[in-house]
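> Sequence first, then the predicted structure:
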Amino acid sequence: MLHYPLTSYTISSDHELLDKENHISFEVRKILEGIQPDVLKGKSYLLKKLPRLIKQNPRVPVFKNLLATVHKERGEIEQAFKANRWLVKEHPNYLFGRLNLAVEYLDTAPEKIPGILGESMELQALYPNRKEFHIEEFIAFNQIAALYFLAINDLRQAEIRLEMMQSISPEHPKTNYLQERIQQFKLTDHSENQKIMQAHQAPKFNFPLQVQWLYEEDHDFPKNKIATILRLDRKPLIEDLKKVLQDSIIRFNYFIEEEDEIDFLLFPIHAIFFLEELEAEKALPEILEVLSQNEEYYEIIFGDFINEIVNSIIYSFGEHHLDQFFNFLKQPRIYTFSKSYISEAMLLLLKEKPNLREKVQAHYKSLLETFIEKKDDKTLVDQLAYGLIVSDIVELRMNALYPEIKKLYQLRLVDEDVCGTIEEVKKDIFSDPDQIQKDYSLPTASIYGKYEIWKKNYEDFLENEFKELEDEFGNLFDDDIFDDFEEDEDF
C-alpha cells in the first residue's frame, strides 16, 4: 500500500479505501472483478445483469457507474448520460459520477463544471471532511479539472494539475493522455476563440442584490452597505465572494469590452476586502488565482494600489499559509511583478509578526533551491523576478541564504540591475540589519478603515496627477484660455 503525503490529505493505493467509501463488501468486490472485463467490451448481457445488481445493492454506486460505462462502450452516448444522471441523483457524493457529468459538459457548456466539481476545482474542497483519497480518485479528478481549464483557455492551471499527476503516477494512462492534450493545446492558436470561450453570463449568487453592490460601488463604498453585507449568512456569502473573483477572470474580456470606463472594474478588490474581514482562509486558492493573472488584468483591476492589496492579503492569510504563497512563487508563467509583490509583502509580514522569521527563511531557501534546480525551465526562469526576490532577502538580512544566492548569480539567473553585483549583495546581506521601513496602515485596518485609506490614496493620486499636468501645461482653468477663439453663433 502506497501513501503520498500532500499538504492537507493523503493519497493511498489501498482499494479498501474505495470499498469503504462505496459500500463494497467482499462479495460485491468479487462480482465487480468478474464483470469488469466485459464492461469494457460493452457486452449486451450486462444491460440486463447490472439493473438486477443495482436493485440488490442500492447503496453501491459502482453498479450504476458500470451501467453508464457499458452504454458508453456500445456507442449509446445518450443512454450513458441518462444512466450517469441517475447515478448522480442517487449518489451525489460519488466522485466518479460527478466526473462523468463534468465530461458531458466539457465541449458544450464548460462553465457548468465548477458547479459540479467545486468552484476552486480542488479535491479536498469538494470533500472537506475527507483526509484520504484513493490514487484513482486523485488522478481522475485532476485530469478532468485540467481538461476544464484547457476548455476555458487556462493553460497554466491545466499544467499545474498535470504536474501533480506526474508527481504521483507519471505512467498512468490518464496522465499520459492529459500530457498529449496539453501538447496539442500548445500547438493550437487560441487567441481568436479566447473571446468566444469566455462566459458572458454572470454567476448565480446566493445574495444577488447585495453582491451587485460590489460591481457598482467605487472607492467610497457606503458604510451601511458594508454592514448589510457583513450581516449576511457567512458560508453562502463567502461562496458568492469567491464567485466574484472567478467572474473577474472568466469574464475579463467581456468587462473591458462592455464597460465605458474600465478604470472602475473594482469588484475583485471589494471581494478581497470582504473575504479578509470574514477571515475566509478557504478562499485563498481563488485569491491566488486572481494574483496569477497577466499584466493587463493587474493594470485594469488593481492599478497603482496593488502593493497595498497584496500586503493586506499576506497580512491576513500569510501566517498560516506560507506554503501556498511560496508555492505560488515556484509556479511557471506568472507575471514578474505578481511574484515580486508577494515576496515584498513578506517584509511587512515579518515587521508585524517577527516570530515567523525562521519559517519564512526556510521557505525562501526552498524557493531559491527550486530556482537553481529548474535553471533550464524557460517557463519559470525570470531574471527580473529573481532579482527582486533576492533584494527582499537582502533587505531581511537572511545571510544564511547567501550560498543559494551566490549559486543563482553563478548560473546568471539574476538581473544585477535590480539588486547589484554579488559583491554588493554579500556586503549588504551581512551588514547590520536595518529597520524594515515598509509602513502600510491598510493591512492592519478593519474593512471600514481599508476603504477610508483606499479612498484617500485614490484622491491623492488624482491630485498629484492633476498637479503634474498643471506643472507641464500651466493653469488648466485659466479664464483667458478661450480668448483666442472667435465667437460662433452656432456653437
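Looks like it arrived, so ask away. Numbers count the residues shown, from 1 in each chain.

> can we go C-alpha only for contacts and neighbour counts from here?
Fine.

> Strands along the chain, start to end?
Across the chain, reading from the start of the chain, the strands by DSSP state E fall at 3-5, 10-12, 132-134.

> Pasting the second one now:
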Amino acid sequence: MPNPAYDRLPEHVKDDIERLYEQIWTKPRKAIPGLLEWIEKYPDVPTLYNYLTAAYSQSGQRKKTREVIEKNYQRNPDYLFARLNYANLCIRDGDYGKVGEIFEHKFDLKLLYPQRKRFHVTEVAGFMSTTGTYFFYAGKRESAEKCYELLEQIERNYPESGKTIEAQVTQLRWRLYPKTLWQRFMVWLSSRNQSAQGSDMQPS
C-alpha cells in the first residue's frame, strides 16, 4: 500500500524498523521498546503502529493490542491495515454496523480505493479474510464463500507469501466448513456469542 510517510524516512531508520519487524516473530517483547521510540519520533507513520500491534499481539498483551489498533485507526482511518485491524476488533465485539462504516459499505478494494490500480497480495488477502469473516457472522454465507475462494487462489498462486495467508485461509475454512463435531460446536458457540454481543448490523 502506498505509504509516503514511511517512504520519506531515512534509510537507516527504515533498516532498523525492518529489523524490529523481523524480531516481532521471534522475540516480540524485545521489539516493543524500539518501535515505541520510533513512534515517538515519527508519530505520523501508520506502519509503525501496525508493527506495534503485531508485537503486542504476539506477546499476548491483549489490552495494549486493542489500544494501539484503536489509536492507529483514529489517526490513520484511510490506511488499509488500520481499517482491517479495527474491523477485526469490531467483529470480535459483534459490532457489525461499525464494520460497514469502517469500509464505507464498500466491500471491494477498487471501490474503497478508486485512485489505486494495484494492490499487494497481503492487502488483498487481509481484505478477503476480514470481509469474509464479517460476511460469515452477518449471515451472508454466499459472500463469505466467495471471499474464501479468492483466498484459496491467492494461497495457491503465491506460495511464497508465507504462513500468514495460510492461517487466514484455514481460519475462514474452519468457520465455513467445520468437519468435526467439536469444530461445529465452536462455530455455533462463536456465532451465538457474536449475536449476543451485537445485533445492530447495518445493511452493506
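Yes, it's here. From a predicted model like this one, the values you see are computed outputs, not experimental measurements.

> And the TM-score between them?
After superposition, the two chains reach a TM-score of 0.76 (TM-score structural alignment, normalised by the length of structure 2), with 185 aligned residues with a C-alpha RMSD of 2.9 Å.

> Nearest to Glu73 of structure 1, out of the strands of structure 1?
When the strands of structure 1 are compared for distance to Glu73 of structure 1 using C-alpha to C-alpha, the nearest one is strand 132-134, at 24.6 Å.

> Where does the closest one end up in structure 2?
When structure 2 is aligned by TM-score structural alignment, the counterpart of strand 132-134 of structure 1 is residues 118-120.

> which residues does Ile69 of structure 2 contact?
Ile69 of structure 2 makes contact with Tyr49, Asn50, Thr53, Ala82, Asn85, Tyr86 under the criterion C-alpha atoms under 8 Å, 6 or more residues apart in numbering.

> do that again at 6 Å, thanks
Residues touching Ile69 of structure 2, when contacts are defined by C-alpha atoms under 6 Å, 6 or more residues apart in numbering, comprise Tyr86.

> Likewise for Glu142 of structure 2?
Under the criterion of C-alpha under 6 Å, 6+ apart, the contact list for Glu142 of structure 2 is empty.

> which one of the strands of structure 1 lies closest to Gly42 of structure 1?
Shortest distance between Gly42 of structure 1 and those, using C-alpha to C-alpha, is found for strand 132-134: 25.8 Å.

> what's that closest one packed up against?
Here strand 132-134 of structure 1 touches strand 10-12, going by 3 or more C-alpha pairs under 6 Å, 6 or more residues apart in numbering; DSSP states H and E.

> Could you tell me where the strand it packs on falls in structure 2?
In the comparison with structure 2, strand 10-12 of structure 1 aligns to no range at all (TM-score structural alignment).

> burial of the aligned partner of His91 of structure 1 in structure 2, as a residue count?
Using TM-score structural alignment, the partner of His91 of structure 1 in structure 2 is Asn76. Here the number of neighbours of Asn76 of structure 2 (other C-alpha atoms under 10 Å) works out to 18.

> for Asp15 of structure 2, same thing?
By the measure other C-alpha under 10 Å, the count of residues near Asp15 of structure 2 is 12.

> Under the alignment, what does it map to in structure 1?
Under the alignment (TM-score structural alignment), Asp15 of structure 2 pairs with Lys30 of structure 1.

> now that match: how far from Thr336 of structure 1?
Using C-alpha to C-alpha, to the nearest Å, one gets 55 Å for the distance from Lys30 of structure 1 to Thr336 of structure 1.

> Where in structure 2 does the biggest helix by length in structure 1 fall?
With DSSP state H setting the assignment, residue counts place helix 447-473 as the longest helix in structure 1. Under TM-score structural alignment, there is no match for helix 447-473 of structure 1 anywhere in structure 2.

> Okay, buried residues for that helix please.
Taking 16 or more other C-alpha atoms under 10 Å as the basis for neighbour counts, the residues of helix 447-473 of structure 1 that come out buried are Ile447, Tyr448, Lys450, Tyr451, Glu452, Ile453, Trp454, Lys455, Tyr458.

> Distance check, the match of His91 of structure 1 against Thr47 of structure 2.
The gap separating Asn76 of structure 2 from Thr47 of structure 2 is 10 Å, by C-alpha to C-alpha.

> Equivalent analysis for Lys64 of structure 2, please.
As it turns out, when the distance is counted by C-alpha to C-alpha, Lys64 of structure 2 lies 17 Å from Thr47 of structure 2.

> same check, this time on Tyr96 of structure 2
The value you get for Tyr96 of structure 2 to Thr47 of structure 2, if C-alpha to C-alpha is used, is 25 Å.

> Neighbour count for the two, which is higher?
It is Tyr96, of Tyr96 of structure 2 and Thr47, that has more neighbours when counted by other C-alpha under 10 Å, with 27 against 19.

> I'd say that one and Met201 touch.
Yes. With contact defined as C-alpha atoms under 6 Å, Tyr96 of structure 2 and Met201 form a contacting pair (4.6 Å).

> quick one, what contacts the residue of structure 2 most remote from its centre?
Centroid-distance maximum for structure 2: Leu181 at 28.3 Å, with C-alpha atoms, centre = their mean. Taking C-alpha under 6 Å, 6+ apart as the definition of contact, Leu181 of structure 2 has no neighbours.

> Kindly report the same for Lys365 of structure 1.
Taking C-alpha under 6 Å, 6+ apart as the contact definition, Lys365 of structure 1 lies against nothing.

> before we move on, what about Gln153 of structure 2?
For Gln153 of structure 2, no residue meets the contact criterion (C-alpha under 6 Å, 6+ apart).

> Next one: the aligned residue in structure 1 for it relative to Tyr4 of structure 1, how far apart?
Mapped onto structure 1 by TM-score structural alignment, Gln153 of structure 2 lines up with Ser167. When C-alpha to C-alpha is the yardstick, Ser167 of structure 1 and Tyr4 of structure 1 sit 10 Å from each other.

> for Leu288 of structure 1, same thing?
Leu288 of structure 1 sits 25 Å away from Tyr4 of structure 1, taking C-alpha to C-alpha as the criterion.

> cool, Leu95 of structure 1 as well?
Distance, Leu95 of structure 1 to Tyr4 of structure 1, by C-alpha to C-alpha: 20 Å.

> neighbours of the equivalent of Trp25 of structure 2 over in structure 1, just the number please.
Alignment note (TM-score structural alignment): Trp25 of structure 2 maps to Leu40 of structure 1. Applying the criterion other C-alpha under 10 Å, we find 14 residues in the vicinity of Leu40 of structure 1.

> and if you look at the one 5 residues further on?
Using other C-alpha under 10 Å, Tyr45 of structure 1 is surrounded by 10 other residues.

> cool, Met128 of structure 2 as well?
Using other C-alpha under 10 Å, Met128 of structure 2 has 26 neighbouring residues.

> From His105 of structure 2, how far off is it?
In this view, Met128 of structure 2 and His105 of structure 2 are 14 Å apart by C-alpha to C-alpha.
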